[in-house]
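Asker: Kindly return the folded structure for what I paste below:
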Amino acid sequence: MTSLADYRGRFAPTPSGPLHFGSLVAALGSYLDARAAGGRWLVRIEDIDPPRCPEGADTTILRQLETFGLEWDEAVCWQRERYATYQQALDQLIEQKLAYPCSCSRKQWQSHDIYPGWCRNGVCEPGKPVAWRLRSDLAQRPITWQDRLFGHQQFDPAELGDVVLKRKDHLWAYQLAVVVDDAAQGITDVVRGLDLLDNTPWQRQLQVALGFPEPRYLHLPLVVTPEGQKLSKQNLAPALAEDDKSVRRQLFQALQALDQAPPEALATEPPASQLHWGVAHWSVAWLSPVRHRLSP
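Answerer: Model (predicted):
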């Protein structure tokens, strides 16, 4: 287990728009966990998909974090500057025969629950653009780990399919980039939303194949709408309000969403005071695996 003195955590948003309340809860959870451990907290902008990242969204996110008092310890990492490093990792996987080119389109295999691996032994349609996929059947399996909230986890990634590592349009996919960057930044503890729990098996396969250490994982309960939908930009979640009164209220509500039971008097305190209380009282044991519903 990672010693507290060596703790390195991170918040890694995709700049597809400004942060919303669900993003704040994830950022706050990772921040409090790092600070309570006496560790370092980093910010990485996961901007490997330019069509989804409007200009200026990254700087908006950084301003929002600062507005809520969530200050990071090292220079911000932008994934758009790290393509060469991802290629080196892919080359290593190709050399190990753990990655292969795939010409298949989603339409071709839409009747299957997962990609059937048709190109594992050779590209089905030579001359067409190819993506690069992970040979999930040949990499480490099964994958097990102890989630700090949800307990023992076991998956066979081969039952999840051969995940894409590099897209047909030459853009890098999330799974490879996040593993490479977590290793490069020395991340020891990944604290993120429950929606990413089933991504962990592929990421663990890649960590083993590339010789990277395995971080500890804490997957936080999701914030959902009154109808039960995940609060997200795709569901048109409103951006965080940034006036002083709203910042105090939203930060307090985020502490409540993380089941930390802050005293009501804290609700009107400035971010610095709320964060000081949050760090001093942070307890993973108080987290409930139940989703937090926003009031209508």
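
Asker: CA only for contacts and neighbour counts going forward, please
Answerer: Noted.

Asker: need the strands for the chain, in chain order.
Answerer: Remark: strands assigned in the chain by DSSP state E are 8-11, 40-45, 77-78, 99-102, 131-134, 143-147, 151-155, 164-166, 189-193, 216-220, 223-224, 292-293.

Asker: what does the second one contact?
Answerer: Meaning strand 40-45. Residues outside strand 40-45 that contact it (CA atoms under 8 Å, 6 or more residues apart in numbering) are 7-15, 30-31, 34-35, 58, 72-79.

Asker: Second chain to compare with the first, below:
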Amino acid sequence: MAASSPVFAEPVFRFAPSPNGRLHLGHALSVLTNERLAHKLGGRLLLRIEDIDITRCKPEFEAGIREDLAWLGLRFDGAVRRQSEHVESYAEAARRLQARGLVYPCFCSRQVIKRAVALHKAWRVDPDGAPLYPGTCRACDPAEAAARIGAGEPHLLRLAMDRAIEVIGGAAGYVAFDEAGQERSVAAEPADWGDVVLARKEVPTSYHLSVALDDALQGVTHVVRGRDLEAATDIHVVLQRLLGLPTPRYHFHPLLSDETGQKLAKSRLSESLADLRARGVTAAEIRAQLSFD
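Answerer: This is a model prediction of the structure:
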């Protein structure tokens, strides 16, 4: 059964970049879509900096994000939320789930998982194309797990997805909307993701856990993001239900591709907004190119 459409007193949108590189045209499309829909619905637009990845996120990239957004003419409401300043609240949520038997410690390295999966000729993959976790540590004795953690053995926390689905009643969903205001109910398929990682020793949270909590704590009612995150919404809906959080409405905009047909990405060093600005492209030209003029 999909979620029913909630009634919101005030629409609240958010743009939530990670400071692990410079913004590109795909980010411009996302933030400008948020701006347009927030204006259309008479809502607010918030800025969140998703900087939990301590190895890749840098202050200079955050400064660059601020520069790019100001150049595009964006104005945000309220204070900026930085995930790095709220790590304990994410860790506390993970502990709550663990106390309910919904999260278990996993000691498997990527190589261990790779070897386990290699024993099978065919193995299911998640919506991102990664092999599903084989469940090696699911049956680990709690006393043994506690001893290994106490000894400092590296580990992470995984959501026992089958138990989570059982707790929420075996069904979940959300409301998706388009720019014309049309809404549709979407049935979630969280089992497709298997036992996803919710926290790591070095960073006691994950993108999935942090975004579910942040959207609720910031009062976000409408989430606008790229279609590459559409499938992951199924995980977020499950976490929202488990933690007693509201489920926003969702809109997924198209992705932009380069001349080779591959989607724009920081990891591929796609041309950044700073690069475009350096060669004389104006913010007005960017808005026009993306049909926001």
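
Asker: can you tell me which of the strands of structure 1 comes nearest to residue 172 of structure 1?
Answerer: strand 164-166 (4.6 Å; CA to CA).

Asker: Where does the closest one end up in structure 2?
Answerer: Counting by TM-score structural alignment, strand 164-166 of structure 1 lines up with residues 197-199 of structure 2.

Asker: list the helices and strands the lengthiest helix in structure 1 packs on?
Answerer: If you go by DSSP state H, structure 1 has its longest helix at helix 21-36. Using 3 or more CA pairs under 8 Å, 6 or more residues apart in numbering; DSSP states H and E, the elements in contact with helix 21-36 of structure 1 are strand 8-11, strand 40-45, strand 189-193, strand 223-224, helix 244-257, helix 271-281.

Asker: between the longest one and helix 271-281, how many degrees?
Answerer: Right, the one you point to is helix 244-257 of structure 1. 10 degrees (axes from the mean of the first three to the mean of the last three CA atoms, to 10 degrees).

Asker: Could you list the buried residues of helix 244-257 of structure 1?
Answerer: Along helix 244-257 of structure 1, these residues count as buried under the neighbour rule (16 or more other CA atoms under 10 Å): 247, 248, 249, 250, 251, 252, 253, 254, 255, 257.

Asker: cool, stretch 229-249 of structure 2 as well?
Answerer: 231-242, 245-249.

Asker: What range does that stretch cover in structure 1?
Answerer: So stretch 229-249 of structure 2 sits over residues 196-216 in structure 1, by TM-score structural alignment.

Asker: And residue 48 of structure 1, what's its match in structure 2?
Answerer: Matched to structure 2 by TM-score structural alignment, residue 48 of structure 1 sits across from residue 52.

Asker: ok, so what distance separates the aligned partner of residue 22 of structure 1 in structure 2 from residue 98 of structure 2?
Answerer: Alignment note: residue 22 of structure 1 maps to residue 26 in structure 2; criterion TM-score structural alignment. As defined by CA to CA, to the nearest Å, residue 26 of structure 2 lies at a distance of 37 Å from residue 98 of structure 2.

Asker: who touches the match of strand 164-166 of structure 1?
Answerer: Stretch 197-199 of structure 2 is contacted from outside by 91, 94, 156, 157, 158, 159, 204, 205, 206, 207, 208, 209, using CA under 8 Å, 6+ apart.

Asker: Once aligned, what mean separation remains between that stretch and structure 1?
Answerer: Once fitted to structure 1, stretch 197-199 of structure 2 is off its aligned match by 0.8 Å on average (mean CA distance after the TM-score superposition for structure 1).

Asker: Off-centre distance for that stretch?
Answerer: Taking CA atoms, centre = their mean, to the nearest Å, the mean C-alpha location of stretch 197-199 of structure 2 is offset from the chain mean by 12 Å.

Asker: Show me where the stretch 1-150 of structure 2 has its helices.
Answerer: 25-40, 59-71, 87-99, 110-118, 142-150 (DSSP state H, counting those that start in this stretch).

Asker: With structure 1 overlaid, report how far the first one is off on average.
Answerer: By that I understand helix 25-40 of structure 2. Compared with structure 1 after the fit, helix 25-40 of structure 2 shows a mean deviation of 0.8 Å (mean CA distance after the TM-score superposition for structure 1).

Asker: Quick one: residues in contact with that helix.
Answerer: If you take CA under 8 Å, 6+ apart as the criterion, helix 25-40 of structure 2 is touched by 11-15, 17, 44-45, 74, 179, 224-226, 253, 255-256, 264-265, 271-273, 290, 292.

Asker: Would you mind telling me which of the strands of structure 1 is nearest residue 124 of structure 1?
Answerer: strand 99-102 (7.4 Å).

Asker: what's the closest one aligned against in structure 2?
Answerer: With TM-score structural alignment applied, strand 99-102 of structure 1 matches the range 103-106 in structure 2.

Asker: what's the mean deviation for that stretch versus structure 1?
Answerer: Here the mean offset of stretch 103-106 of structure 2 against structure 1 after fitting is 0.9 Å, by mean CA distance after the TM-score superposition for structure 1.

Asker: circling back: could you dump the helices of the stretch 1-150 of structure 2 into a markdown table with distance to residue 200 of structure 2 and mean neighbour count added?
Answerer: As requested, those are arranged in a markdown table below (distance: least, CA to CA, whole Å; neighbours: other CA atoms under 10 Å):
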| stretch | distance to residue 200 of structure 2 | mean neighbour count |
| --- | --- | --- |
| helix 25-40 | 27 | 20 |
| helix 59-71 | 22 | 16 |
| helix 87-99 | 10 | 17 |
| helix 110-118 | 13 | 13 |
| helix 142-150 | 12 | 13 |
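
Asker: Dump those into a markdown table; add distance to residue 133 of structure 2 as well.
Answerer: Formatted as a markdown table, those follow (distance: least, CA to CA, whole Å):
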| stretch | distance to residue 133 of structure 2 |
| --- | --- |
| helix 25-40 | 31 |
| helix 59-71 | 33 |
| helix 87-99 | 18 |
| helix 110-118 | 7 |
| helix 142-150 | 18 |
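
Asker: counterpart of residue 73 of structure 2 in structure 1?
Answerer: Match for residue 73 of structure 2 (TM-score structural alignment): residue 69.

Asker: Spatially, what comes nearest to its match if we skip its sequence neighbours?
Answerer: Leaving aside its sequence neighbours, residue 69 of structure 1 sits nearest to residue 271 (CA to CA, 6 or more residues apart in numbering; 5.7 Å).

Asker: Pull up the gap between the residue positioned nearest the centre of structure 1 and residue 13 of structure 1, please.
Answerer: Compute the mean C-alpha point of structure 1, and by CA atoms, centre = their mean the closest residue is residue 192, 5.5 Å away. Look at residue 192 of structure 1 and residue 13 of structure 1: by CA to CA, they are 10 Å apart.
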